[in-house]
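1. kindly return the folded structure for what I paste below:
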Amino acid sequence: MKTLRIALACLLLAASGAAAAIKPPPGSSLRSAVDRHLAAIEARDLDALLETVTRLPIMTTILPDGRVLKTREEYRKLHVAWFAERDWRMRFQVQDVMQYGDVGIARVKYDSQVRDKAGRYRSKRMALLSLTFRREDGAWRLVYDQNTVIPPTEKK
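-> Down below sits the predicted model:
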């Protein structure tokens, strides 16, 4: 009976240790991944951005003009060129973040702004992002990026 209690205690300790081992580390929530992704764009930090993106070669990006990129490498190249430009900034508003098991979707509204000749930022376009993340090796990584332009409202 004593051996059974010791074995049961060992199993409980092992189970609690295993639960702690599979618990995600602090800052690994879907929302924190979304925040890190957007912060990397704002900072023009390519390395930080790519840490939030799938490591697999296939990745879909739909640009505001409707062009479709199909690979992680195309996504990387797009951001190398874009981050080299210094006359823009983005203002993001996370609308909602929903998680469905190992997949999550963030809806983000953004104001893409460009600097005019006087050095002031002006809105270029408003758009919505649908960012789909998937858990890969314990981290949330972007696998699908859809940009949808919000048409300007007509002034009457």
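2. all contacts plus neighbour counts: C-alpha atoms, from now on.
-> Fine.
3. please enumerate the strands of this structure.
-> When secondary structure is read from DSSP state E, the chain shows strands at 58-62, 68-71, 88-100, 103-115, 121-136, 139-150.
4. would you turn those strands into JSON lines with distance to T3 and mean neighbour count?
-> Below are the strands of the chain laid out as JSON lines (distance: least, CA to CA, whole Å; neighbours: other CA atoms under 10 Å):
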{"stretch": "strand 58-62", "distance to T3": "53", "mean neighbour count": "18"}
{"stretch": "strand 68-71", "distance to T3": "57", "mean neighbour count": "16"}
{"stretch": "strand 88-100", "distance to T3": "43", "mean neighbour count": "15"}
{"stretch": "strand 103-115", "distance to T3": "44", "mean neighbour count": "19"}
{"stretch": "strand 121-136", "distance to T3": "41", "mean neighbour count": "18"}
{"stretch": "strand 139-150", "distance to T3": "40", "mean neighbour count": "20"}
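5. next, the second sequence, to be compared with the first:
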Amino acid sequence: MDFPAAVNHHLAAIGRRDLDGYLATVHPDVNLIMPNGTLLSGLDELAAFHRDWFGDPDWSWELDLRRTVTAGDTGIAIFAADYHDLDGQGRPYQLSYLLTLVFVRDGERWLLLHDQNTLR
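-> Below is the predicted model:
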């Protein structure tokens, strides 16, 4: 699978809220930086977070690809993201951020190594 297909496969798993499919696209040493600066590290922390997030039926997002680049065994995809959800009291809110996904090649596969969400 080439890099663009790997990114699309990864994002499709998120869109389906498919935890097993998502985890199959993730490197064991992955890091995730949330929009508020919280750092999650490793597959177990990401699995726990995504299990809860995928269980929430209220969120949606629109992604607009801004840039992709590969250099050797590293690929980066940057998206403008518009995220919509409900807070704990059921009030809607929206976040706009840049989603940066860094993948590394592992044999024939590309796996997510770093996911960063930067508010804009």
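6. need the TM-score from the superposition.
-> The TM-score (TM-score structural alignment, normalised by the length of structure 2) is 0.89; 116 aligned residues with a CA RMSD of 1.5 Å.
7. and stretch 76-87 of structure 2, how far from the chain's centre?
-> Centroid displacement of stretch 76-87 of structure 2 relative to its chain, using CA atoms, centre = their mean, to the nearest Å, is 9 Å.
8. what does it contact?
-> When contacts are taken as CA atoms under 8 Å, 6 or more residues apart in numbering, the neighbours of stretch 76-87 of structure 2 outside the stretch itself are 7, 58-70, 92-103.
9. same thing but at 7 Å, please
-> Outside of stretch 76-87 of structure 2, the residues that reach it under the criterion CA atoms under 7 Å, 6 or more residues apart in numbering are 58-70, 92-103.
10. of the strands of structure 1, which is nearest L13 of structure 1?
-> Distance to L13 of structure 1, taken as CA to CA, is lowest for strand 139-150 among those, at 26.3 Å.
11. which neighbouring elements make contact with that closest one?
-> Applying 3 or more CA pairs under 7 Å, 6 or more residues apart in numbering; DSSP states H and E, we find strand 139-150 of structure 1 packed against strand 58-62, strand 121-136.
12. and the last one with strand 103-115, angle?
-> Our comparison of strand 121-136 of structure 1 with strand 103-115, counting by axes from the mean of the first three to the mean of the last three CA atoms, to 10 degrees, yields an angle of 160 degrees.
13. how about the strands of structure 1 in TSV, adding distance to L46 of structure 1?
-> Compiled in TSV, the strands of structure 1 are given as follows (distance: least, CA to CA, whole Å):
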stretch	distance to L46 of structure 1
strand 58-62	16
strand 68-71	16
strand 88-100	15
strand 103-115	18
strand 121-136	17
strand 139-150	14
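14. and E51 of structure 1, which of these is closest to it?
-> strand 139-150 (7.7 Å).
15. residue contacts, the aligned residue in structure 1 for P4 of structure 2?
-> Using TM-score structural alignment, the partner of P4 of structure 2 in structure 1 is R31. In this structure, R31 of structure 1 makes contact with V97, judged by CA under 7 Å, 6+ apart.
16. can you give me the distance of R31 of structure 1 to A106 of structure 1?
-> 8 Å (CA to CA, to the nearest Å).
17. kindly report the same for L38 of structure 1.
-> Distance, L38 of structure 1 to A106 of structure 1, by CA to CA: 11 Å.
18. repeat for T61 of structure 1
-> Following CA to CA, the distance that separates T61 of structure 1 from A106 of structure 1 is 14 Å.
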